[in-house]
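J.: Below is the sequence, then the predicted model.
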Amino acid sequence: MGTPTRTTCAVVGGGPAGLFLGLLLARAGVDVTVLEKHADFLRDFRGDTVHPSTMTLLDELGLWPEFSQLPWKPIERASVILDAGEAPVADLSRLRQPHPFIAMVPQWHLLDLLARAAAAEPGFTLLRRARVDGTISSRGRVTGVRWTDADGGTHELTADLVVACDGRDSVLRTGSGLPLRDFRVPMDVWWFRLPRGDQQDPAGALARVSGGRMVILLDRGDHYQVAYLLPAGDDAQRRSVPVTELQEALRELHPWLGDRVRGVRAWDDVKLLRVALNRLHRWSAPGLLCIGDAAHAMSPVGGVGINLAVQDAVAAARFLAPVLRVAAPDPAAVDRAAVRVHRRRWWPVAITQGGQRIAHRTVIRAALSGRGSGTRMPWGLRVVARLPFLQAIPARLVGVGALPEHAPAFARRPG
């Protein structure tokens, strides 16, 4: 089969949003091509969380039996340890959901699952090692993309619609000129792994705040995925000291880790996430739609970025499929459908980002300044501890979100 030069919908980026959208549109009978710049999905991802609403989607798409066989670890509860003691924060097991937990699963497994399911549809094409360099335009309308293959060969793919799912550093969004609103963030995040010990080690998600430091442990079964928060812009300065200082800080925060802090052997083991929080004022231009991180970069607070991107993809498929699966899509109808995606999804994004901004101001800034770890437990945490049913509120905000989307009828399959 030769390299395609024409498709109905070109989806740029083979992450969760891009592959969910490609799968759903293909099941609607739309000719769709996903362009992914890497050769495979075997990479370390920070976002390895699959939320209850996403697992409900997998149910509806008939993919739960296959997903259930993947090596995932459920997280049901989140708590925080201050100098005043430990307090519960969220309990996902209280959710009235088919899968009331967050599944920690290597993201490449999820992406492979979606790619296999999409490949079973006759109208789906996945181009790997396809680096998209920009768009093709005609008379003020995006009409396709230019891309480069692994050998340096350049190609053009024309399309009735291009959907940017290429992340928070989206090439297509940057080239579109769509106005972007940025919000200030107080922190960056170091990501690394530490070995997990026996059954006595804490399970679930655990935040520790003390002395101007905040570290979050996510239980992955055989190891912890660790997020160590630091003030924005402090990475270079903090790496100027031996990595043993990080080890000692971890041991002070969690003495039970013991020698396992040596799992961070060198600074190369510590990956930096420069936190961004922003969203587009408009998600679309003629012939172009941005969704997921390309439309709204999320803070890591709550780990909701992937969930929101997937919900965007489902909403996009619902509005786009009827206008794209016809023999000759009407450009005006396609653009109206893209605007409907923005109108549907902007407010749950704005609500979620508003909650993240509040958390930045009231929790993270206090924690990193040393004001969030006093010897007295904050009243809010005391109330949640005394009234456990309240733990379902943050669990729903994180696990389900403000506007969960459900698979359209054309995409559903029996499980």
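T.: Sure thing, it's come through.

J.: switch to C-alpha atoms for all contacts and neighbour counts from now on
T.: Fine.

J.: Give the next helix or strand downstream of the lengthiest helix in the chain.
T.: Among all segments of the chain classified by DSSP state H, the helix with the greatest residue count is helix 331-359. On the C-terminal side of helix 331-359, the closest following helix or strand by DSSP states H and E is helix 365-369.

J.: Could you list every helix and strand that that next one packs against?
T.: Judged by 3 or more Cα pairs under 8 Å, 6 or more residues apart in numbering; DSSP states H and E, the packing partners of helix 365-369 are strand 213-219, strand 223-231.

J.: what's the spacing between it and its chain's center?
T.: Averaging C-alpha coordinates over helix 365-369 and over its chain gives two centres that are 25 Å apart (Cα atoms, centre = their mean, to the nearest Å).

J.: Which residues belonging to it are considered buried?
T.: Within helix 365-369, the residues scored as buried using 16 or more other Cα atoms under 10 Å are 365-368.

J.: count of neighbours near the residue found closest to Phe389 once you drop the neighbours it is linked to in the chain?
T.: When the adjacent residues along the chain are set aside, Phe389 lies closest to Arg94, with 7.6 Å between them (Cα to Cα, 6 or more residues apart in numbering). Arg94: 19 surrounding residues under other Cα atoms under 10 Å.

J.: how about Arg94, what does it touch?
T.: Contact partners of Arg94, counting by Cα atoms under 8 Å, 6 or more residues apart in numbering, are 100, 389, 391-392.

J.: In this structure Leu403 contacts Pro348, no?
T.: Yes - proximity of Leu403 to Pro348 meets the contact threshold set by Cα atoms under 8 Å, at 5.9 Å.

J.: which helices and strands sit right next to the longest helix of the chain?
T.: Checked by 3+ Cα pairs under 8 Å, 6+ apart, helix 331-359 has strand 154-164, strand 284-285, helix 305-324 packed alongside it.

J.: Just checking, which helix or strand succeeds the first one along the chain?
T.: Using DSSP H and E, the helix or strand that follows strand 154-164 in sequence is helix 171-176.

J.: adding another structure so you can compare the two:
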Amino acid sequence: MEKTGCAVVGGGPAGMMLGLLLARAGVQVTVLEKHADFLRDFRGDTVHPSTIRLIDELGLGEEFRRLPQSRLSNVAFPVPGGPPVTMGDFDALRPPYNYVAMMPQWDFLNFLADAAAQESAFTLLMRHAATGLVRNGGRVRGIRLRTPDGTEDELLADLVIATDGRHSTLRSAAGLAPKEYPVPFDAWWFRLPRYPSEHGQVAGVVPVFGHGEALLALFRNDYYQMGYLAPKGTDARIRAEGLERFRQRIAALRPDLADRMDAIASLDDLHWLDVRMDRLRSWHINGLLCIGDAAHAMSPAGGVGINLAIQDAVAAAECLAPALLRGRVSVEDLAKVERRRRMPTVVVQTVQRVLHHVLFAPIMTGKRSGIPAALLYVARRVPAVRSIVPRFIAFGPRPEHAPAFARRAEPRAQPHA
């Protein structure tokens, strides 16, 4: 049986960022990740300006920018018979935080893991799955876990933080039940190749809408990451219709990509995401705090989930590091984190719910096959929208800055001998 200052369960963006920040504060922190590596496709792959700025404040900006990535500069909606209407132009923001970085999440997580490994207080345990909570005297004292060889063990901690996602094991073990909100669609992710002639800077994302369906294309260096949206609960029907019918759906929505449908070799190439939106009524109990998707599952609308989770991690590190260094974390300390992050969560989820109601629900039910005229009018006639929307997506309602204890200067380039 081992003991640590803080046990962080879940090696996603929130867990890895939290581990790095706490370790830089001198807190003994152990991050547990149940998988053997971070190579899981079709996760949140958008790194927004709020996170890029945070990385710069941590002194890691140059290394981050060397990672393979593309830059998203705007979000636009298609208009039949005319040019797309831009809803969010990130070029309107002040450089260098005027774009969204698009990169595979495993590259980002490996980057954070490498940075955290430089801190002596940090430990990362891969292939360690949390199975439950250790309780004593009305307080969570640690976690039960399964090691790589299948052995059951315990890890004691002054505090446990659950960053294990929307299906959080620890959230369930604590008896914390979220309030769920209806979502009108699910998503099926897959890849299509990009030809060499199509490579280059990414200008933006333009979704395509049909009757009861929609399609997104996110640009990668040598492929498109495609997201097909259809009404919730239709996964079984889509698969029953077969591969060829699915290819026909995609080709009809994007005729310019029809020449590469054979890249969808089987229905196993489709990665179904059961889209959920929920929020815990309380994010903590004595000795345990939930953040990120474990506290509030987000819709993919706006691609803000990963960045909101990272903002949670920053707030948690700043609020809790002093108490963890003392070895005494109170319920009030945990409530302080929740109070600080609840408002941004409510605001973002409210905007997503409005988008679901106004935009996605009518399309998924077949009542509309395009953007509402009122929304297009506002985008065209109200210039402020083109600055407000990108700032909201880029930074959110309450962006966090790196705590003073975690900041480092960028390393200086060594002179040549």
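T.: It's in. Small disclaimer: the values here were computed from a predicted structure and weren't measured.

J.: Now the TM-score, please.
T.: In this superposition the chains share a TM-score of 0.94, using TM-score structural alignment, normalised by the length of the first structure; 407 aligned residues with a Cα RMSD of 1.7 Å.

J.: Could I get the full set of helices for the first structure?
T.: According to DSSP H, the first structure carries its helices in the segments 16-27, 52-60, 64-67, 107-119, 171-176, 235-238, 244-253, 305-324, 331-359, 365-369, 379-386, 392-399.

J.: can you list these in a markdown table and add distance to Gly287 of the first structure?
T.: Conversion of the helices of the first structure to a markdown table gives the following (distance: least, Cα to Cα, whole Å):
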| stretch | distance to Gly287 of the first structure |
| --- | --- |
| helix 16-27 | 16 |
| helix 52-60 | 28 |
| helix 64-67 | 34 |
| helix 107-119 | 23 |
| helix 171-176 | 11 |
| helix 235-238 | 40 |
| helix 244-253 | 48 |
| helix 305-324 | 12 |
| helix 331-359 | 6 |
| helix 365-369 | 41 |
| helix 379-386 | 48 |
| helix 392-399 | 33 |
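
J.: Most widely separated two among the contacts of Arg94 of the first structure?
T.: Using Cα to Cα, these reach their maximum pairwise distance at Pro100 and Phe389, which is 14.5 Å.

J.: These two: who's more crowded?
T.: Ranked by neighbour count (other Cα under 10 Å), Pro100 of the first structure and Phe389 place Pro100 first, with 24 against 12.

J.: Just give me the match in the second structure for that one.
T.: Matched to the second structure by TM-score structural alignment, Pro100 of the first structure sits across from Asn98.

J.: Hmm, its match is touching Gly88, no?
T.: No - if you go by Cα under 8 Å, Asn98 of the second structure and Gly88 don't touch, sitting 11.1 Å apart.

J.: which ones are touching Arg260 of the first structure?
T.: Shown in contact with Arg260 of the first structure (Cα under 8 Å, 6+ apart): 194-195.

J.: residue ranges for the strands of the stretch 1-150 of the first structure, please.
T.: With DSSP state E, counting those that start in this stretch applied, the stretch 1-150 of the first structure shows strands at 6-12, 32-35, 49-50, 73-75, 77-82, 85-91, 102-104, 124-127, 131-138, 141-148, listed in chain order.

J.: So which bit of the second structure is the fourth one matched to?
T.: Per TM-score structural alignment, the counterpart of strand 73-75 of the first structure in the second structure is residues 70-72.

J.: Likewise for stretch 115-130 of the first structure?
T.: Counting by TM-score structural alignment, stretch 115-130 of the first structure falls onto residues 113-128 of the second structure.

J.: Centre of the chain to the matching stretch, how far?
T.: With Cα atoms, centre = their mean, you get 21 Å for stretch 113-128 of the second structure.

J.: from the helices and strands packed on helix 331-359 of the first structure, which stretch is densest packed?
T.: Of all these, helix 305-324 carries the top mean neighbour count, a mean of 24, counting by mean count of other Cα atoms under 10 Å.

J.: any idea of the angle that one forms with helix 392-399?
T.: Our comparison of helix 305-324 of the first structure with helix 392-399, counting by axes from the mean of the first three to the mean of the last three Cα atoms, to 10 degrees, yields an angle of 60 degrees.

J.: what helices or strands is helix 305-324 of the first structure leaning on?
T.: In terms of contacts (3+ Cα pairs under 8 Å, 6+ apart), helix 305-324 of the first structure is packed against helix 16-27, strand 49-50, helix 52-60, helix 331-359.

J.: What's the average distance for it when superposed on the second structure?
T.: Average distance between helix 305-324 of the first structure and its aligned residues in the second structure, after superposition and using mean Cα distance after the TM-score superposition for the first structure, equals 0.3 Å.

J.: Check the offset of that helix from the chain's centre.
T.: 15 Å.

J.: same question, stretch 371-381 of the second structure
T.: Here stretch 371-381 of the second structure shows a centroid-to-chain-centroid distance of 28 Å under the convention Cα atoms, centre = their mean.

J.: Not counting it itself, show me its contacts.
T.: By Cα under 8 Å, 6+ apart, the residues outside stretch 371-381 of the second structure that reach it are 77-79, 85-87, 358-359, 385-386.

J.: now do stretch 204-222 of the first structure
T.: Contacts of stretch 204-222 of the first structure from elsewhere in the structure, counted by Cα under 8 Å, 6+ apart, are 72-83, 104, 195-197, 202-203, 224-230, 253, 366-374.

J.: Stretch 191-202 of the second structure too?
T.: Outside stretch 191-202 of the second structure, the residues touching it (Cα under 8 Å, 6+ apart) are 70-73, 219, 221-226, 260-261, 263-264.

J.: Tell me the one of these nearest Thr123 of the second structure?
T.: Each of those was scored against Thr123 of the second structure by Cα to Cα, and Ser70 proved nearest at 30.9 Å.

J.: residues contacting the residue nearest to that closest one when sequence neighbours are not counted?
T.: With Cα to Cα, 6+ apart as the measure, Met102 is the residue that lies nearest to Ser70 of the second structure, at 5.1 Å, once sequence neighbours are left out. Applying Cα under 8 Å, 6+ apart to Met102 of the second structure gives the contacts 45-47, 69-72, 219-220.

J.: Try it again at 10 Å.
T.: The contact partners of Met102 of the second structure, taken as Cα atoms under 10 Å, 6 or more residues apart in numbering, are 44-48, 68-72, 202, 218-221.

J.: which of these line up with contacts in the first structure?
T.: Counting by both residues aligned by TM-score structural alignment, their matches' Cα atoms under 10 Å, the first structure reproduces these contacts from the contacts of Met102 of the second structure: 44-48, 68-72, 218-221.

J.: Need the max-distance pair from those.
T.: Checking those against each other with Cα to Cα, the farthest-apart pair comes out as His48 and Asn221, at 18.2 Å.

J.: Much appreciated, bye for now.
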